[in-house]
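Colleague: Quick one, fold the following:
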Amino acid sequence: MTIEVRLEQQGIILPEAAAPVASYVPVVVSGGYAHVSGQLPFRDGELMTGRLGENVSLEEGMEAARACGLMLLAQLKQAMIPLDKVVRVVKLGAFVNSTPDFTDQPKVANGVSDLMIDVFGDKGRHARAAVGVAALPLGAAVEVDGIFALADA
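Modeller: Next up is the predicted model:
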């Protein structure tokens, strides 16, 4: 089964890939890996903002992390990398805009981790970092970057 069929069966629709907000490129392919720059969460075209532990719930944070994952996949497609060429999700880095006393960053990051497993199956299991930060670009609640191993790259 192709990844496109898997997405369709799960009712997953990828968003339009977001344009960079600064001086970087969204995807760099080198040495058989696609490195995808940090992606922000969008729901219905609106940026999901706020801080976990202040005005964003754990469930909303997980949804934001999942939205970042959808944008990671959208960036791969925008870069003309068929999702079926992904042989492994290698590593994800989740940055959570959170208060100093919020300690559930790993649970927030499960939103993106679970998405990758839903989409790629066992190839979606990955190494990961989940850290709390004082602020993110544009006030985003979560930002996620990723490294993907590619076939024939």
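
Colleague: Could you use CA atoms for every contact and neighbour count after this?
Modeller: Noted.

Colleague: surely residue 129 meets residue 96?
Modeller: No. Under the criterion of C-alpha atoms under 8 Å, residue 129 lies out of contact with residue 96, with a separation of 10.6 Å.

Colleague: The one helix or strand residue 59 maps to: what's the following helix or strand?
Modeller: Element membership of residue 59, judged by DSSP states H and E, is helix 58-78. Using DSSP H and E, the helix or strand that directly follows helix 58-78 along the chain is strand 86-97.

Colleague: between that next one and helix 58-78, how big is the angle?
Modeller: If you take axes from the mean of the first three to the mean of the last three C-alpha atoms, to 10 degrees, strand 86-97 sits at 140 degrees to helix 58-78.

Colleague: ok, then the element right after strand 86-97?
Modeller: Sequence order places helix 105-120 as the next helix or strand after strand 86-97, per DSSP H and E.

Colleague: now the angle between helix 105-120 and the very next helix or strand once past that following helix, please.
Modeller: In the C-terminal direction, the helix or strand that comes right after helix 105-120 (DSSP H and E) is strand 127-133. Using the same axes, to 10 degrees, the inter-axis angle of strand 127-133 relative to helix 105-120 is 140 degrees.

Colleague: the more surrounded of residue 129 and residue 96?
Modeller: The residue with more neighbours, out of residue 129 and residue 96, is residue 96; 31 against 13, by other C-alpha atoms under 10 Å.

Colleague: Alongside the first, I'd like the structure of this one:
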Amino acid sequence: MSRISAVNDRGFTLLEMVIAMFIFFAVIAVIPILLQTANPPASDLSRNDQEIHTWFQEISKEAQYARDYAVEQNRLIITDIDGVERTYRRSGSNLIRSGRSGGHSVLQNIDGFHAQLVSDGVVITVNANKKEYKRQLRPTRAPEEEDIWIKREL
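Modeller: Below you'll find the predicted structure:
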């Protein structure tokens, strides 16, 4: 009679499992790097251009609560419906926003900032990267007795 050899079918050893997991995680760590170099950024806009467009969106939202605009010494002063004033001015290559709580830089690496009053609001011009960006803002024109429904959410 021939004897059948015993087969070890207990599965993987701990060492084999650790080696397999190491290889798996090494491959997973390399995939994002390969994908990032294979796909260039989808946008033709530079980071500075994107920041300027984002700032114009933010100031447009702020203009929803504006009661009045003023331009003094190339500074834009926005007064909201609560009487709070916010000032935008250029300092070097930065655009500074000042308010009750102090000031901070909202745009960097700009070549110029100009605000001009027009009959129905203000036109803001920002120059950066040899490009000119413009946006017109209009104040809120709600009747005085209807100011109750225009309240700013903080």
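
Colleague: Need the TM-score between these chains.
Modeller: The TM-score (TM-score structural alignment, normalised by the length of structure 1) is 0.26; 72 aligned residues with a C-alpha RMSD of 5.4 Å.

Colleague: Distance of residue 96 of structure 1 relative to residue 62 of structure 1?
Modeller: Remark: distance between residue 96 of structure 1 and residue 62 of structure 1 (C-alpha to C-alpha, to the nearest Å) = 10 Å.

Colleague: Touching both of the two, which residues are there?
Modeller: When contacts are counted by C-alpha atoms under 8 Å, 6 or more residues apart in numbering, the set common to residue 96 of structure 1 and residue 62 consists of residue 108.

Colleague: just to revisit the earlier point, can you name every helix or strand that the helix holding residue 59 of structure 1 contacts?
Modeller: Applying 3 or more C-alpha pairs under 8 Å, 6 or more residues apart in numbering; DSSP states H and E, one finds that helix 58-78 of structure 1 makes contact with strand 33-39, strand 42-43, helix 105-120, strand 142-150.

Colleague: can you redo the ones you listed as CSV with distance to residue 9 of structure 1 and mean neighbour count?
Modeller: Supplementary listing: the helices and strands packed on helix 58-78 of structure 1 in CSV, determined by distance: least, C-alpha to C-alpha, whole Å; neighbours: other C-alpha atoms under 10 Å:
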stretch, distance to residue 9 of structure 1, mean neighbour count
strand 33-39, 24, 22
strand 42-43, 20, 16
helix 105-120, 10, 21
strand 142-150, 23, 24
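
Colleague: Save these as JSON lines, and put in distance to residue 5 of structure 1 too.
Modeller: Putting the helices and strands packed on helix 58-78 of structure 1 into JSON lines (distance: least, C-alpha to C-alpha, whole Å) gives the following:
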{"stretch": "strand 33-39", "distance to residue 5 of structure 1": "22"}
{"stretch": "strand 42-43", "distance to residue 5 of structure 1": "23"}
{"stretch": "helix 105-120", "distance to residue 5 of structure 1": "10"}
{"stretch": "strand 142-150", "distance to residue 5 of structure 1": "19"}
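
Colleague: So for residue 8 of structure 1, which of those sits nearest?
Modeller: Nearest to residue 8 of structure 1 among the helices and strands packed on helix 58-78 of structure 1 is helix 105-120 (10.2 Å), distances taken as C-alpha to C-alpha.

Colleague: Pull the residues that contact that closest one.
Modeller: Among residues not part of helix 105-120 of structure 1, those counted as contacts by C-alpha under 8 Å, 6+ apart are 3, 6-7, 58-59, 61-69, 89, 92, 94, 96, 123-126, 130-132.

Colleague: Between strand 142-150 and that helix, find me the angle.
Modeller: Counting by the same axes, to 10 degrees, helix 105-120 of structure 1 points 40 degrees away from the direction of strand 142-150.

Colleague: Nothing else from me, thank you.
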